[in-house]
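> structure here, sequence nowhere to be found:
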């Protein structure tokens, strides 16, 4: 019987160490001290990051897209996730958040109450945002309308409902290394920022392993099944469009075959069309530089 007691004690110690190592991480407000917010740049970050595309009410149009009341559903093999209210309502949304709260959510996947966010919030991409980007984004978001609609709960079955386990996921898959590395031109550097960070393009276009982590190397941006079960997202590695055709698609939504973007991609195009022609050219340059070895 003594061996059983010792085994249980050892197991408890191992669990305690594991929970400590994988605990939600946060940074102090000192990280952002001295940064002056630029709302205009924050709007650019907001658009490029597709914040409204996921957090607006489904079917919203025009100015209503800036009412970030949430509610859209995102099915996956781990359950169905629902976009929360991130409007400026202090109770239902994030109206009482400071810039450091937004930083910790986007950089560490940690909520203001110290719990793990699910990576359906693509913090594995947003981790690449600079502190200035987040300060500016926060300033812009605080200018948007408030909405008191409560966030809807996720529908995630056991064991994925155990948020403490997300610390292990982060330990395995959350890091701030860029996928495309090496000596990059200014255009490719900007393309990397838009594709890997703000645009979080890998969320749809990169296949995942059994634990939901992105595959890298030559499989990066090589296409992936739609987690909702309808078709696949295209392979960008073998895309035979010219850079100019990619730029045009991101501006108008029309393919070289005169087809048009549909589904959620139509919202992505709507976002990129609001960016500069230079930004669309930078994304095209990144895509044409694939695959990554």
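Received it, and whenever you're ready, just let me know what you need. Predicted model, so just to flag it, every value in this text is computed and none were measured.
> CA atoms for contacts and neighbours, from now on please.
Noted.
> what about the helices in the stretch 51-200 of the chain?
51-55, 99-103, 123-126, 131-141, 166-173, 186-192 (DSSP state H, counting those that start in this stretch).
> out of the ones you listed, which one sits most buried?
Burial of the helices of the stretch 51-200 of the chain is given as mean neighbour count (mean count of other C-alpha atoms under 10 Å); helix 123-126 ranks first at a mean of 25.
> now tell me what touches the longest helix along the chain from outside.
For the chain, the longest helix by residue count, based on DSSP state H, is helix 2-21. With C-alpha atoms under 8 Å, 6 or more residues apart in numbering as the test, helix 2-21 has contacts from 164, 167.
> how about the strands of this structure, start to end?
Taking DSSP state E as the criterion, the chain contains strands spanning 73-76, 79-82, 224-225, 232-233.
> which non-adjacent residue is nearest residue 108?
residue 25 (6.0 Å; C-alpha to C-alpha, 6 or more residues apart in numbering).
> burial count for the one you found?
Applying other C-alpha atoms under 10 Å, we find 17 residues neighbouring residue 25.
> that one reaches residue 112, doesn't it?
No. The criterion here is C-alpha atoms under 8 Å, and residue 25 misses it with residue 112 at 10.8 Å.
> picking that back up, to residue 199, which of the strands of the chain lies closest?
strand 232-233 (15.1 Å; C-alpha to C-alpha).
> rewinding a little: what's the spacing between the residue nearest to residue 108 and residue 115?
9 Å (C-alpha to C-alpha, to the nearest Å).
> I'd like the strands of the chain as a markdown table, with distance to residue 197 appended.
Shown next, in a markdown table, are those (distance: least, C-alpha to C-alpha, whole Å):
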| stretch | distance to residue 197 |
| --- | --- |
| strand 73-76 | 20 |
| strand 79-82 | 21 |
| strand 224-225 | 19 |
| strand 232-233 | 19 |
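> can you list those in TSV and add mean neighbour count and distance to residue 131?
Supplementary listing: the strands of the chain in TSV, determined by neighbours: other C-alpha atoms under 10 Å; distance: least, C-alpha to C-alpha, whole Å:
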stretch	mean neighbour count	distance to residue 131
strand 73-76	16	28
strand 79-82	18	27
strand 224-225	18	31
strand 232-233	16	31
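> dropping in the other structure now:
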């Protein structure tokens, strides 16, 4: 009887280990899904702006054309450790200059490195995974036009158990996967706004509160919450009186293009960077974002 129990226990361990290995295996695109997709660098420049790539990967404090030297190094302090934006310049040694289109697509859509390991979700791939392959191809084509910077990426400062990369597959199993925060019958303009906000703009990464292990609390979609770095709070951007309920569509459009609120305050901190990116988009995209925000469920500010 004891021997049978031991064998059953060992079988359970083997099955459990196999299940863990399956769940935590990094995902990648099937080659046929990426075949015959050609990128346009001019369109890619708009994807680059909408996705806010320079806001994280440019050297902190750089201005103008220097913001396109994507050497990384910016620090993001969280309760799980400090993460540093990597070099994503065209350096073959220190950046992504030798990456294929598939390498970039796997990183953006699944948080999977060219070596087949998991990236930390400080890189917002759980949002970018909703991006169309054609937009990733355009982004790839644009990145190829940018300079190489020979600056090594800084290592993340993450302690046990968060430094076990394989375990990130379990986190992805719980919180990754394509899907929208705003569902329902949307107009073409609202659908475009949803794509800009939820896929490229990754606004929920800051404006939606998180649970104890860092997953987005989708029941509080865009209701704001604590700043991950511990300084201040992220605003509620739902159409509730605690958020932007008093803002007209034109107020939102003006803010996205200039940074000025209806009260003549001005965007600061990280939002100032976001406005710098969004003002590069055409006016119809500003209108689409405003239409999307007005369709959100009004929620009181998350505490």
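Nice, thanks for sending it over. Every value quoted in this text rests on a predicted model; they were computed, and no experiment measured them.
> quick check: neighbours shared by residue 25 and residue 112 of structure 1?
residue 104.
> circling back to that earlier point, residue 246 of structure 1: which of the helices of the stretch 51-200 of structure 1 is closest?
It is, among these and with distance given as C-alpha to C-alpha, helix 186-192, at 12.6 Å.
> now for that closest one, which elements pack on it?
Under the contact definition 3 or more C-alpha pairs under 8 Å, 6 or more residues apart in numbering; DSSP states H and E, helix 186-192 of structure 1 sits against helix 277-288.
> if we go by neighbour counts, what in the helix it packs on is buried?
Buried residues in helix 277-288 of structure 1, counting neighbours by 16 or more other C-alpha atoms under 10 Å, are found at 279, 280, 281, 282, 283, 284, 285, 286, 287, 288.
> so it matches what in structure 2?
Alignment note (TM-score structural alignment): helix 277-288 of structure 1 is matched to residues 283-294 of structure 2.
> list the contacts of the matching stretch.
Here stretch 283-294 of structure 2 has contacts from 189-194, 196-197, 237-239, 249-250, 252-253, 256-257, 278, using C-alpha under 8 Å, 6+ apart.
> repeat that with 7 Å
The list of residues contacting stretch 283-294 of structure 2 from outside it, by C-alpha atoms under 7 Å, 6 or more residues apart in numbering, reads 189-190, 192-194, 196-197, 238-239, 249, 252-253, 256.
> now those residues in JSON lines, please, with extra columns for distance to residue 76 of structure 2.
Putting the contacts of stretch 283-294 of structure 2 into JSON lines (distance: C-alpha to C-alpha, whole Å) gives the following:
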{"residue": "189", "distance to residue 76 of structure 2": "33"}
{"residue": "190", "distance to residue 76 of structure 2": "31"}
{"residue": "192", "distance to residue 76 of structure 2": "30"}
{"residue": "193", "distance to residue 76 of structure 2": "27"}
{"residue": "194", "distance to residue 76 of structure 2": "26"}
{"residue": "196", "distance to residue 76 of structure 2": "23"}
{"residue": "197", "distance to residue 76 of structure 2": "21"}
{"residue": "238", "distance to residue 76 of structure 2": "25"}
{"residue": "239", "distance to residue 76 of structure 2": "29"}
{"residue": "249", "distance to residue 76 of structure 2": "32"}
{"residue": "252", "distance to residue 76 of structure 2": "28"}
{"residue": "253", "distance to residue 76 of structure 2": "29"}
{"residue": "256", "distance to residue 76 of structure 2": "24"}
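> and the match of helix 277-288 of structure 1, how far out from the chain middle?
A distance of 19 Å separates the centroid of the chain from that of stretch 283-294 of structure 2, by C-alpha atoms, centre = their mean, to the nearest Å.
> equivalent analysis for stretch 244-263 of structure 1, please.
With C-alpha atoms, centre = their mean, you get 23 Å for stretch 244-263 of structure 1.
> and if you look at stretch 205-222 of structure 2?
Per C-alpha atoms, centre = their mean, the centroid offset for stretch 205-222 of structure 2 relative to its chain is 13 Å.
> now it: buried residues?
For stretch 205-222 of structure 2, a neighbour-count test (16+ other C-alpha under 10 Å) marks 205-210, 214-218, 220-222 as buried.
> go on, stretch 145-159 of structure 2?
Neighbour-count burial for stretch 145-159 of structure 2 [16+ other C-alpha under 10 Å]: 146, 147, 148, 149, 151, 153, 156.
> which position in structure 1 aligns with residue 94 of structure 2?
In structure 1, residue 94 of structure 2 lands on residue 92 (TM-score structural alignment).
> so its match touches residue 84, yeah?
No. At 8.8 Å, residue 92 of structure 1 and residue 84 do not qualify as touching, with contact defined as C-alpha atoms under 7 Å.
> any common contacting residues for those two?
In contact with both residue 92 of structure 1 and residue 84: residue 151, using C-alpha under 7 Å, 6+ apart.
> the two - which one has more neighbours?
Ranked by neighbour count (other C-alpha under 10 Å), residue 92 of structure 1 and residue 84 place residue 84 first, with 25 against 19.
> residue contacts, that one?
Counted by C-alpha under 7 Å, 6+ apart, residue 84 of structure 1 has contacts 55, 69, 70, 71, 151, 152.
> as TSV, those with distance to residue 130 of structure 1 would be great.
Listed next are the contacts of residue 84 of structure 1 as TSV, based on distance: C-alpha to C-alpha, whole Å:
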residue	distance to residue 130 of structure 1
55	22
69	26
70	25
71	28
151	28
152	30
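> closest one to residue 127 of structure 1 out of these, please.
residue 55 (19.1 Å).
> and the closest one, what's its match in structure 2?
Using TM-score structural alignment as the criterion, residue 55 of structure 1 maps onto residue 57 of structure 2.
> give me the nearest residue to that match, chain neighbours excluded.
Closest to residue 57 of structure 2 by C-alpha to C-alpha, 6+ apart is residue 72, at 4.1 Å.
> trace that neighbour over to structure 1, please.
Per TM-score structural alignment, residue 72 of structure 2 is aligned with residue 70.
> hmm, residue 55 and that match touching each other?
Yes. Applying C-alpha under 7 Å as the test, residue 70 of structure 1 and residue 55 come out as touching, 4.3 Å apart.
> who touches both of these two?
In terms of C-alpha under 7 Å, 6+ apart, residue 70 of structure 1 and residue 55 are both contacted by the residues 83, 84, 85.
> how much space between the second one and residue 121 of structure 1?
When you say that, I think you mean residue 84 of structure 1. With C-alpha to C-alpha as the criterion, residue 84 of structure 1 and residue 121 of structure 1 are 10 Å apart.
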